[in-house]
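>>> turn this into a model:
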Amino acid sequence: MVPFSILDLAPVAEGCSVADSLAMSRKMAIAAEENNYLRFWLAEHHGMAGVASSATSVVLSHLGSATNTIRLGSGGVMLPNHSPLVIAEQFGTLAELYPNRIDLGLGRAPGTDMQTARALRRNMDAAVDSYPEDVLELQRLLGNESQGIKAVPGFGTNVPLWMLGSSLYSAQVAAEFGLPYSFASHFAPDQLIQALTLYRRHFKPSEQLTKPHTMAGVMAVVADTDEEARFLFTSAQQQFVNLRRNGNKPFPRPVDSMDTMWSSSEKYMVEHMLQYAVVGSKASVAFQLSSFLDTTQVDELIVSMPIHDSEARLKSLKLMAEVRDSLVK
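Now for the predicted structure:
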């Protein structure tokens, strides 16, 4: 069985507070553990009215205190925003608090607009250029060999690194360093197959990993009926329209129809970006997922659930676990 995991953005839903969002992420992590998901990851974003996971390591500790076995991690930390030492200390601390449960997924994009990115780390351009070197430095700081600067906590925790991305560049870095690779097909579908092929073809074994290991992301809305799922999914569609229009708004309530919410070009853009989203009843989603897994041959699947209503989101998580179990041959 391909393991399923959850990618959570700690969405700040329209009409709710940041505190509500963080409480909901806690409920989602507990439910994910109860339904045998392998991992629960949070993504780093900054300055976004609809996302509450900017202080990713802090929120992960909030979730760790509420769970016992599920792996927790970043999907991902945007390394150019930080010094490797700071991330090593943060995730080293998490590894000491929650042993053998912490993953460190790394991304290269800023996760925000450029003005905010400069506020996070002023030498942004230089940081992007040094991304591969920063990954190696972070790996050293979390490893067992003490040379020069020492991360305390962090040293000797050997927190497993993941490379995240939506391009061929990230696939190349992951293959060169012998790290597991997760592709962001939930919002960037175009280079999915090419990136997975490149990564597998050029993978070099490492101390962490002896053979290629892949994950891909999908958005999922599972409900009792296809119609209900399509209704709930309009929240995600509106969110992507807002992003295209530079509208910084909380995660929107669903609407009965998108016809008046987007232009024809916006509809094309959103449907293209979300082409791998699985939306519908359990039977419909099982069919869609079977095709996706057969095509990609990924080792793991990570699922984000962009649903405004908290109870519907928890129900979607449970129904998706039932879909996963039904796919076992």
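
>>> CA atoms for contacts and neighbours, from now on please.
Will do.

>>> quick one: the strands in the stretch 1-150 of the chain?
Shown for the stretch 1-150 of the chain, the strands assigned by DSSP state E, counting those that start in this stretch span residues 4-8, 39-42, 71-78, 102-107.

>>> a markdown table for those strands, including distance to residue 95 and mean neighbour count?
Below are the strands of the stretch 1-150 of the chain laid out as a markdown table (distance: least, Cα to Cα, whole Å; neighbours: other Cα atoms under 10 Å):
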| stretch | distance to residue 95 | mean neighbour count |
| --- | --- | --- |
| strand 4-8 | 19 | 23 |
| strand 39-42 | 15 | 26 |
| strand 71-78 | 10 | 26 |
| strand 102-107 | 6 | 25 |
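
>>> dump the ones you listed into JSON lines; add distance to residue 203 as well.
Formatted as JSON lines, these follow (distance: least, Cα to Cα, whole Å):
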{"stretch": "strand 4-8", "distance to residue 203": "23"}
{"stretch": "strand 39-42", "distance to residue 203": "24"}
{"stretch": "strand 71-78", "distance to residue 203": "21"}
{"stretch": "strand 102-107", "distance to residue 203": "18"}
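
>>> residue 94 is nearest to which of the ones you listed?
Smallest distance to residue 94 across the strands of the stretch 1-150 of the chain (Cα to Cα): 6.8 Å, for strand 102-107.

>>> to residue 251, which of the strands of the stretch 1-150 of the chain lies closest?
Among the strands of the stretch 1-150 of the chain, strand 4-8 sits nearest to residue 251 (Cα to Cα), with 13.1 Å.

>>> next, the angle strand 71-78 makes with that closest one.
For strand 4-8 against strand 71-78, the angle by axes from the mean of the first three to the mean of the last three Cα atoms, to 10 degrees is 50 degrees.

>>> mind listing residues that contact strand 4-8?
By Cα atoms under 8 Å, 6 or more residues apart in numbering, the surrounding residues in contact with strand 4-8 are 25, 32, 37-43, 75, 300-305, 321, 324.

>>> another one to check against the first:
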Amino acid sequence: MSSHSYKRFNGIPLSILDLAPINEGSDPAQSFKHTVDLAQAGERWGYKRYWVAEHHNMPGIASSATSVVIGHIASATQTIRVGSGGIMLPNHAPIVIAEQFGTLESMHPHRIDLGLGRAPGSDQATAYALRRTLHSSPDDFPEQVEELQAYFEGNARVHAYPGEGLSIPIWLLGSSGFSAQLAAAKGLPFSFASHFSPDYTLPALHLYRSQFQPSAILDKPYAMVAVNIFAADTEERAKWLATSQQQQFLSLRRGQPTALKPPIDNIDEVWSVTEKHAVEQSLLSPATIIGTKETVKAKLNAFLEQTEADEIIVNSQIFHHNDRLRSFEIVSELME
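Down below sits the predicted model:
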């Protein structure tokens, strides 16, 4: 097994979620350099895993070819686990994902995680461009997961080489109750997207834990919860850094996604009262934490008490690379 020695915050591991942001005025090549730099730093600082997410048709997110990015990160690091948070399975033939992750696991043994989501990660036109048909829908997700598992187990009519016989941890990701129930029924680890769906966090975790069926993979539930953290050396700077993500959510709400914008001094100048309310609903405390090390520690503790998470994965959509590194470094200083 990989000998990655990760640290803990209050007894649980912390991990990193990276959307490989494309900054305004920059390009994906720069995003990937930053991603590798952050992954290497995260490994040094004691984070347990580093996940990238599949999104399409988004000018501010570079991780659309998720498996390729995972291979790049794993090659540039030694021990940290690298995976998908997540692969949007309805976009792909399950055998292709089995082969891609079988390839990754063969190259980087015991370091690859396969997190699966059921949303398209895009709009209808993009979903059609990816699939050439919309016959498959998120409702087919349970069958697709079953098919994918069969390739790894070698029980399918067609064989996935590489892939067959490899034990790659499969996680189900969710922002509602659907994947929580499926993860519970299949005895799989579950990761919840509190960082953009805070209202559903506790109901989804309750569903998952109360319905959990032990499996060969897990004998008890294991829940990882995502949070946004903007940590800085002053409260003012942390609040200022958070305006980049607020602008990103505002552009999504307006149906005009943009590259990640630099922070601004007064966000109230760019949104209406209604828009402000809508964005803040998605970025609600306690799943969005903004402040100094002391503030982050107190709020992360409170969030942990509330959710009883087994692991926390941190998303930080911060424009300036040095500020982003510093934010993850501050969080790592809370770990033992």
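
>>> if we compare the strands of the stretch 1-150 of the first structure, which one ends up closest to residue 152 of the first structure?
Ranking the strands of the stretch 1-150 of the first structure by proximity to residue 152 of the first structure (Cα to Cα) places strand 102-107 first, at 16.4 Å.

>>> in the second structure, point out the residues matching the closest one.
In the comparison with the second structure, strand 102-107 of the first structure aligns to the range 112-117 (TM-score structural alignment).

>>> the matching stretch vs the first structure - mean distance after superposition?
Average distance, stretch 112-117 of the second structure versus aligned residues of the first structure after superposition (mean Cα distance after the TM-score superposition for the first structure): 0.3 Å.

>>> what does that stretch rub up against?
Counting by Cα under 8 Å, 6+ apart, 81-89, 101, 104-105, 168-174 sit against stretch 112-117 of the second structure.

>>> and stretch 214-233 of the second structure, which residues are buried?
221-232 (16 or more other Cα atoms under 10 Å).

>>> how near is residue 256 of the second structure to residue 196 of the second structure?
According to Cα to Cα, to the nearest Å, residue 256 of the second structure and residue 196 of the second structure sit 18 Å apart.

>>> helix or strand for residue 220 of the first structure, which one?
strand 214-222 (DSSP states H and E).

>>> that strand aligns to what range in the second structure?
Under TM-score structural alignment, the match for strand 214-222 of the first structure is residues 223-231.

>>> return the distance of the matching stretch from the chain's centre.
How far stretch 223-231 of the second structure lies from its chain's middle: 9 Å, per Cα atoms, centre = their mean, to the nearest Å.

>>> likewise for stretch 32-41 of the first structure?
13 Å.

>>> what residues does it touch?
Contacts of stretch 32-41 of the first structure (Cα under 8 Å, 6+ apart): 3-8, 29, 67, 69-76, 317-318, 321.

>>> 7 Å - rerun?
Contacts of stretch 32-41 of the first structure with the rest of the structure, by Cα atoms under 7 Å, 6 or more residues apart in numbering, involve 3-8, 29, 70-75, 318, 321.

>>> look up how far residue 297 of the second structure lies from residue 239 of the second structure.
16 Å.

>>> surely residue 312 of the second structure forms part of a strand?
Yes. Counting by DSSP: H, G, I helix; E, B strand; the rest coil, residue 312 of the second structure is found in a strand.

>>> re earlier: narrow the contacts of strand 4-8 of the first structure to just the buried residues.
Buried among those (16+ other Cα under 10 Å): 25, 32, 37-43, 75, 300-305, 321, 324.

>>> so between residue 256 and residue 196 of the second structure, which is more surrounded?
Set residue 256 of the second structure next to residue 196 and count neighbours by other Cα atoms under 10 Å: residue 196 wins out with 22 against 12.

>>> surely that one touches residue 283?
Yes. Under the contact definition of Cα atoms under 7 Å, residue 196 of the second structure touches residue 283, with a separation of 6.0 Å.

>>> how about the nearest residue to residue 87 of the second structure, chain neighbours excluded?
Of all residues not flanking residue 87 of the second structure in the chain, residue 116 sits nearest, at 4.9 Å (Cα to Cα, 6 or more residues apart in numbering).

>>> hmm, who's touching the match of strand 214-222 of the first structure?
Contacts of stretch 223-231 of the second structure (Cα under 7 Å, 6+ apart): 189-195, 238, 241-242, 287-293, 296, 309-316, 327, 330.

>>> once aligned, what mean separation remains between that stretch and the first structure?
Comparison of stretch 223-231 of the second structure with the first structure after fitting gives an average deviation of 0.5 Å (mean Cα distance after the TM-score superposition for the first structure).

>>> which residues touch the aligned partner of residue 316 of the second structure in the first structure?
By TM-score structural alignment, residue 316 of the second structure lines up with residue 305 in the first structure. Going by Cα under 7 Å, 6+ apart, residue 305 of the first structure touches 219-221, 313.

>>> contact partners for the spatially most central residue of the first structure?
The first structure has residue 75 as the residue nearest its centroid, 3.7 Å off, counting by Cα atoms, centre = their mean. If a contact means Cα under 7 Å, 6+ apart, then residue 75 of the first structure has 7, 41-43, 105-106 as its contacts.
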